[in-house]
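**Q** Below: sequence and its predicted model.
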Amino acid sequence: MTITIQVLVTVSVLTYALVAAAADLNGTHATNPRWVGHARFHVVWQVVTHIGVGVIALVLTWVPLGPPAWRIGAAMALTAVILGGFFLTAATMPLYGGELADPNGYRPLRVGARGRRIALDQNVLLFLTGTGVLLAALVLVVVNQGVR
């Protein structure tokens, strides 16, 4: 069961350390000439930080340098901080005038639901997926009374 938990944690880490990083290090964000230079600096800083935290989380998840319960638990906590930070930032957008998407960036996905077309923000979709996978790992930890 530990391997399943490790794989789930890895998938969750990859949502912010690989997929989101790739989405941010391109012309829609980091090199977008319509963004002020300071905003581009902050997005690159965030991406580099997320990649670094992701590497630490993956090392904790896979390298047997201590008790598995502590290592995997720490990786899950780091990942929860990154993913939770996204949702806290999204929830507080009215306080600082933030927006989930830039008109020059990724467009929301349009999907059919109950005969209607709805827009799904790709950031929200990615981080909900990462959070759901992390929660699945947590459920397995609880059901199995820990990681061995």
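**A** That came in fine, so what should we check first?

**Q** all contacts plus neighbour counts: C-alpha atoms, from now on.
**A** Fine.

**Q** could you pull out the helices for the chain?
**A** Secondary structure of the chain (DSSP state H): helices at 2-14, 20-24, 37-62, 68-91, 93-96, 122-143.

**Q** Who are the packing partners of the first one?
**A** Counting contacts by 3 or more CA pairs under 8 Å, 6 or more residues apart in numbering; DSSP states H and E, helix 2-14 is packed against helix 37-62, helix 68-91, helix 122-143.

**Q** adding another structure so you can compare the two:
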Amino acid sequence: MRIGRVLLSATSLTTMFGAFLADWNETHVHNPNWPPHAKFHNGQTMSMGLALGACALGSLWGGRPSRGRLDAATAFASLYWITQLSAALYPGTALVDPPSTRKGRQPVIAGATLALNALGYALERRRIR
């Protein structure tokens, strides 16, 4: 069983479709309080996740397994989540919009996804040696 590839594939699919599932609603895409430019960047983020996940899957499954393909797949599968964590460092950002009192789960999801990517990478790297 190629559990490393399965883990990286699962996180890649989450990267591809997670933002659409989380954001295609009244809090983001259909939020009347968001200015058009904020919606533009939300769309950009969703499209970036879709593209990075697709690149990860292509690198992972698109040819003969190699260290280079694994490195590329893991980088593609991780970049979206790394940039999501870094977004909180910019001035004026918040994990949720007021008046919501919910706590933002993005750091937990990003951290768990990156941990799964690291585990998948380690398992697959050992397998293809």
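**A** Looks like it came in fine. Nothing here was measured: the structure is a model prediction, and the numbers come from that model.

**Q** where does the TM-score land?
**A** Comparison of the two superposed chains (TM-score structural alignment, normalised by the length of the second structure) gives a TM-score of 0.85, and 129 aligned residues with a CA RMSD of 2.2 Å.

**Q** Give me whichever of the helices of the first structure is most buried.
**A** Highest mean neighbour count of the helices of the first structure: helix 2-14, a mean of 21 (counted as mean count of other CA atoms under 10 Å).

**Q** what's the residue closest to the geometric middle of the first structure?
**A** Residue closest to the average C-alpha location in the first structure (CA atoms, centre = their mean): Tyr16, at 3.3 Å.

**Q** Contact partners for the equivalent of Ala77 of the second structure over in the first structure?
**A** The pairwise alignment with the first structure assigns Ala77 of the second structure to Thr79, based on TM-score structural alignment. Counting by CA atoms under 8 Å, 6 or more residues apart in numbering, Thr79 of the first structure touches Ser12, Val13, Gly54, Ala57.

**Q** picking that back up, which of the helices and strands packed on helix 2-14 of the first structure sits closest to Ile5 of the first structure?
**A** Nearest to Ile5 of the first structure, of all those, is helix 122-143, at 5.0 Å by CA to CA.

**Q** Just the angle for that closest one relative to helix 68-91, thanks.
**A** Computed with axes from the mean of the first three to the mean of the last three CA atoms, to 10 degrees, the direction of helix 122-143 of the first structure lies at 150 degrees from that of helix 68-91.

**Q** This completes my enquiry, with thanks.
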